[in-house]
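>>> take a look and give me a structure for this.
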Amino acid sequence: MFSSLREPNYRLFFVGQLASVMGNWMQTVAQSFLVLDLTHSGTELGLTVAARYAPVFLFGPWGGVIADRFDRRRLMFATQIASAVLAVAFALLIALGLIRLPMVYLLAIGFGLVNVIDNPARQSMISDLVSREHLSNAVLLNSITINAARVFGAAAGGVIAAGLGLALCFALNALSFVIVVVTLLLMDTARIARSPSAPRAPRQVREGFHYVARTPELLFPLLMIALVGMLAWEFPVSLPLLAGQTFHAGAGTYGLMTSVMGAGAVAGGLVSASRKHIGTRALALSAIGWGTAITLAAVAPTLPIEYAVLALVGYGSITFNSYGKIALQMTARPEMRGRVMALWALAWVGSTPIGGPIVGWFGQNLGARWGLLVGGIPTLIIGLALYPALSRLDRPAETAVR
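This is a model prediction of the structure:
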């Protein structure tokens, strides 16, 4: 279950990600309620979340080319320092009472520009830190890290935002980026595998798209991830509306909702990490299960039942997300891995500029529960629709194993 942690460099990466994601969720909770405090609008909340991911949507494939061309550890140094500066700027503007909605948009776009490079560099760096036999386990444990950090980060963010102020959440996020820089400095560079660097050449972004288009093991998962990421993975929009409009609660309840989801995700990750073979068929099954759980969360009648169902939503989120990343990392050629993972980021979070406002509009105008239904039902449908194709792709791999 924890075999990849035998690798010393991956242990450091694991610790850094734990701190970084915890800070990020503190900031996510704080930013959601900052926007609601300024505007009282679900649509504006969706647009603000979209602004953070718009650069990934527009420039994500170029970030993959950079991740394939340059040293990923050095790229992460740059992205963590830039992110810390932006978080400090947020904290100061809020603490001084100067923050306005246009500033929130500008700073969110700044984080998005950093993520254009950070996402593919960070995701593809995992394969540089572990052997191939431990890669699947490392991807799963990285997802567990993200969700374990969500448990504490979101809960702490809700408490801090409600009791000590929003500015502190952003300041603590800045500190988390410093911790990542320290873990990168402590790594043994001699034990980091050097993937073949892509030479500077024309049409490298197009080459990445063509490579995926002619590789069904990459194309079908990416199509599924794009739809699900656009509509289902919009919880920073749908859950604050659900907490405020449906259950008449505030930041503390939203933080607890997110923490419950994180706890369910940790449980799902630990179960998945013990599996020896994870094929593309499992991705379709996880979409079916996750879509069902999100739909049930949309109709939960009381807050205690909502918490229970959100634990299942968290369980489904990590299985779907991790199985998608495993399918891509195990299939992609090393010299193309940065571009493939950039397309994963484009599909998973880069689609938010489209999905965030859609979910926010549904939640604002048709009721907060629709913010979840608009993601749950399509996730269930695409899982059912692509199950036959993904099952056929699994058979050659199973035959090869036997």
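>>> from here on, contacts and neighbour counts on C-alpha atoms
Noted.
>>> quick check, distance from stretch 27-37 to the centre of its chain.
18 Å (CA atoms, centre = their mean, to the nearest Å).
>>> same question for stretch 339-352.
10 Å.
>>> do stretch 374-393 as well
Worked out by CA atoms, centre = their mean, stretch 374-393 lies 20 Å from the chain centre.
>>> now that stretch: buried residues?
374-380, 382-383, 386-387, 390-391, 393 (16 or more other CA atoms under 10 Å).
>>> likewise stretch 237-257?
Within stretch 237-257, the residues that count as buried by 16+ other CA under 10 Å are 237-246, 250-257.
>>> which of the buried residues of stretch 374-393 lies closest to residue 219?
residue 390 (10.5 Å; CA to CA).
>>> who's in contact with that closest one?
220, 280-281, 284 (CA atoms under 8 Å, 6 or more residues apart in numbering).
>>> out of those residues, which is most surrounded?
Compared across the contacts of residue 390, residue 284 has the highest neighbour count, 29 neighbours, by other CA atoms under 10 Å.
>>> surely it and residue 379 touch.
No. Judged on CA atoms under 8 Å, residue 284 makes no contact with residue 379 at a distance of 9.5 Å.
>>> ok, residue 244 - contacts?
With CA under 8 Å, 6+ apart, residue 244 has these contacts: residue 250.
>>> 10 Å instead?
Going by CA atoms under 10 Å, 6 or more residues apart in numbering, residue 244 touches 36, 250-251, 253-254, 368.
>>> could you give the number of residues near residue 32?
Neighbours of residue 32 (other CA under 10 Å): 23.
>>> ugh, wrong one, I meant residue 366
11.
>>> list the helices and strands the host helix or strand of residue 338 packs on?
Here residue 338, judged by DSSP states H and E, is contained in helix 337-348. Packing partners of helix 337-348 (3 or more CA pairs under 10 Å, 6 or more residues apart in numbering; DSSP states H and E): helix 42-69, helix 101-129, helix 204-213, helix 216-231, helix 303-331.
>>> single out the most deeply packed of these.
Greatest average neighbour count among the helices and strands packed on helix 337-348 goes to helix 42-69 (a mean of 26), per mean count of other CA atoms under 10 Å.
>>> shared neighbours of residue 284 and residue 379, anything?
224, 290, 385.
>>> for residue 295, which non-adjacent residue is spatially closest?
Leaving out its chain neighbours, the residue that sits closest to residue 295 by CA to CA, 6 or more residues apart in numbering is residue 376, at 4.8 Å.
>>> surely the one you found meets residue 316?
No. Between residue 376 and residue 316 there is no contact under CA atoms under 10 Å: 11.2 Å.
>>> now show me the structure for the sequence below, then we'll compare the two:
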Amino acid sequence: MSEVDSTHPQNGRGSVFAALKVRNYRLFASGQVVSLVGTWMQRVAQDWLVLELSGGSPVALGVAAALQFGPTLLLSLWGGSIADRYDKRRLLMGLQVAMGACALVLGLLDVTGLVTIAQVYVLCVLLGCFSALDGPVRQSFAGEMVGSGALANAVALNSMTFNTARVLGPAVGGLLIAGVGTGWVFLLNAVTFVAVLIGLQRMRPADMFAYARAPRERGAIRSGLREVRRHPDVVLLLVLVFFVSTLGINFFVTLAIVARNVFGRGAESYGLLTSSLAVGCLLGAFAAARRVGRPRLRTVIVAAVVFGACEAAAGLMPNYALVALLLVPTGAAQLLFTSAANAAVQLGVDEQVRGRVMGLWMVVLLGGTPVGGPALGWLAEELGGRAPLVLGGAASVVAAVVVAGVWLVLQRRRRQSSGQSCTGTLASMPSR
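Prediction:
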């Protein structure tokens, strides 16, 4: 296996597509873009199926989201611990098979007319369990493919891949729902997992960048948490990500409600709203991929403020076209925020606990959804379909301002402590 080296010539620091110079990463990314198109098609189809089975209930949509993302709270840290101990490539292959099976079962139930809301909820839980394990393994696998020097670029390119699929998937999914129904969308998604398996199978393990495997030990998860506590900036990043993702990045709930309940439109219009957001995310990914080195906390805070302001403004737009238009800068700011935060967290901790730390990342990124999803659905029922966007955006801005204030206080204390240490050192020196 290759040694980890941030100056490796393959890393191409400063290049937008530096990580793609690595063969293993190219195989990974190509398989991901095919599978993720299917995943986003299923995301649209599942939301629409829940709304149809529930008579258009925003709360039912929020419950489905809570059930799918709830397992993240219980399993992501454990998944991160597994990622630090075992072969990540083989783990990912097994998890892709399991997630593909969930899509296959849901598709068969739907096309045969046997599907019920309870069955959808059960499959949401199962898919959530596999996704909770997949997240930290996949996130921490990037460093093994490209090395630390190109890690920030790989994170940005992962986001670019994700959002390229996010542009295509919802739009295609909306058209397929209108043409052939939700069931066939689920079945097509099951087939797309084959692309990921082929890419993972063709990788060369000898070309991976070597990291020391964590030993099997008691308290492995606690040791990962202790590593995070050693870095106050990383703690602040995770706190900010939790609040913004819980209250602001909940578009799988809010956009379906806006399309159907506010503007009275169909599945294809919901898909186009999601694609508008994804176009912005793709633009943000290009900008993020050009950044070199570990992003600063200041960059993450500014991106969170811009994101929240754009999201709140989108919720106030008077017609569908203006909402779709404003979702583009909203998506760009969202991507810059999550990509910069992800890279900063990974590069801010020791490599040996990176899997466990990314398990914690998945908890804060998705773990608030079981609360945020139903809460936003309730707000939509009580205050109207625009309320979740407006209030979620405003809450994101407030969270960023509070974290910025705490960060400034910590910076001031560090400078004072440093000054006192220097003064004490000078005072203790003998006079001539």
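>>> tell me how the two chains score on TM-score.
Superposed pair, TM-score by TM-score structural alignment, normalised by the length of structure 1: 0.95. Supporting alignment: 396 aligned residues with a CA RMSD of 1.6 Å.
>>> need the helices and strands packed on helix 337-348 of structure 1 in CSV with distance to residue 359 of structure 1, can you?
Output for these, formatted as CSV (distance: least, CA to CA, whole Å):
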stretch, distance to residue 359 of structure 1
helix 42-69, 7
helix 101-129, 18
helix 204-213, 28
helix 216-231, 7
helix 303-331, 17
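>>> contacts only, for the residue most central in space within structure 2.
Central residue of structure 2 (CA atoms, centre = their mean): residue 365, 6.4 Å from the mean position. By CA under 10 Å, 6+ apart, residue 365 of structure 2 lies in contact with 69, 72, 238-246, 249, 338, 342, 359.
>>> and if you look at residue 207 of structure 1?
65, 213, 336, 339.
>>> name the nearest residue to the counterpart of residue 186 of structure 1 in structure 2, ignoring sequence neighbours.
Residue pairing (TM-score structural alignment): residue 186 of structure 1 is matched to residue 202 of structure 2. By the measure of CA to CA, 6+ apart, the closest residue to residue 202 of structure 2 outside its immediate chain neighbours is residue 27, 7.4 Å from it.
>>> what lines up with that neighbour in structure 1?
By TM-score structural alignment, residue 27 of structure 2 lines up with residue 12.
>>> ok, that match to residue 329 of structure 1 distance?
Noted for residue 12 of structure 1: a distance of 21 Å to residue 329 of structure 1, by CA to CA, to the nearest Å.
>>> ok, residue 46 of structure 1 next?
On the measure of CA to CA, residue 46 of structure 1 and residue 329 of structure 1 end up 30 Å apart.
>>> ok, now residue 126 of structure 1?
From residue 126 of structure 1 across to residue 329 of structure 1, the span is 9 Å (CA to CA).
>>> quickly list what's touching both of the two.
Counting by CA under 10 Å, 6+ apart, the residues touching both residue 126 of structure 1 and residue 329 are 135-136, 139.
>>> can you pick the most crowded of these?
residue 136 (28 neighbours).
>>> does that one touch residue 327 like I think?
Yes. Residue 136 of structure 1 is within contact range of residue 327, at 9.0 Å (criterion: CA under 10 Å).
>>> give me the common contacts of those two.
By CA under 10 Å, 6+ apart, the residues touching both residue 136 of structure 1 and residue 327 are residue 278.
>>> what's the angle from the longest helix belonging to structure 2 to helix 320-347?
The longest helix of structure 2 (DSSP state H) is helix 387-428. In terms of direction (axes from the mean of the first three to the mean of the last three CA atoms, to 10 degrees), helix 387-428 of structure 2 departs from helix 320-347 by 30 degrees.
>>> picking that back up, where in structure 2 does the helix holding residue 338 of structure 1 fall?
Using TM-score structural alignment, helix 337-348 of structure 1 pairs with 354-365 in structure 2.
>>> list the contacts for residue 156 of structure 1?
Counted by CA under 10 Å, 6+ apart, residue 156 of structure 1 has contacts 22-23, 25-26, 29, 150, 162, 169, 252, 255-256, 259.
>>> in strands, which of these fall?
Nothing among the contacts of residue 156 of structure 1 maps onto strands, per DSSP state E.
>>> export those residues to TSV and tack on distance to residue 108 of structure 1?
Shown next, in TSV, are these (distance: CA to CA, whole Å):
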residue	distance to residue 108 of structure 1
22	18
23	15
25	14
26	15
29	14
150	20
162	22
169	15
252	23
255	20
256	24
259	23
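>>> mind giving me the PyMOL select for those, buried ones only?
Buried members of the contacts of residue 156 of structure 1 can be picked out in PyMOL with the line below, counting by 16+ other CA under 10 Å:
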select buried, resi 22+23+25+26+29+150+169+252+255+256+259
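>>> which of the contacts of residue 156 of structure 1 lies closest to residue 112 of structure 1?
Distances from residue 112 of structure 1 to these, taken by CA to CA, are shortest for residue 25, at 15.3 Å.
>>> what does the closest one correspond to in structure 2?
Using TM-score structural alignment, residue 25 of structure 1 pairs with residue 40 in structure 2.
>>> and that match, how far from residue 102 of structure 2?
Residue 40 of structure 2 sits 15 Å away from residue 102 of structure 2, going by CA to CA.
>>> swap in residue 288 of structure 2?
With CA to CA as the criterion, residue 288 of structure 2 and residue 102 of structure 2 are 33 Å apart.
>>> more neighbours: which of the two?
Neighbours around residue 288 of structure 2 and residue 102, counted as other CA under 10 Å, are more numerous at residue 288. The numbers are 26 against 19.
>>> which residue lines up with that one in structure 1?
Residue 288 of structure 2 maps onto residue 272 in structure 1, by TM-score structural alignment.
>>> so what's residue 326 of structure 1 up against?
Contacts of residue 326 of structure 1 (CA under 10 Å, 6+ apart): 135-140, 278-280, 283.
>>> and if we set it to 8 Å?
Counted by CA under 8 Å, 6+ apart, residue 326 of structure 1 has contacts 136, 139-140, 278.
>>> go on, residue 366 of structure 2?
69, 72, 242, 245-246.
>>> and which of the residues you listed is nearest to residue 284 of structure 2?
residue 245 (16.9 Å).
>>> for residue 75 of structure 2, see how far away that closest one is.
Following CA to CA, the distance that separates residue 245 of structure 2 from residue 75 of structure 2 is 18 Å.
>>> one more: residue 84 of structure 2?
Counting by CA to CA, the gap from residue 84 of structure 2 to residue 75 of structure 2 is 14 Å.
>>> next one: residue 102 of structure 2
Applying CA to CA to residue 102 of structure 2 and residue 75 of structure 2 gives a distance of 18 Å.
>>> then residue 287 of structure 2?
32 Å.
>>> and the furthest pair within the contacts of residue 244 of structure 1?
251 and 368 (15.7 Å).
>>> sorry, back to before: list the ones among the contacts of residue 326 of structure 1 that structure 2 also has?
Retained in structure 2 by both residues aligned by TM-score structural alignment, their matches' CA atoms under 8 Å are the following of these: 136, 139, 278.
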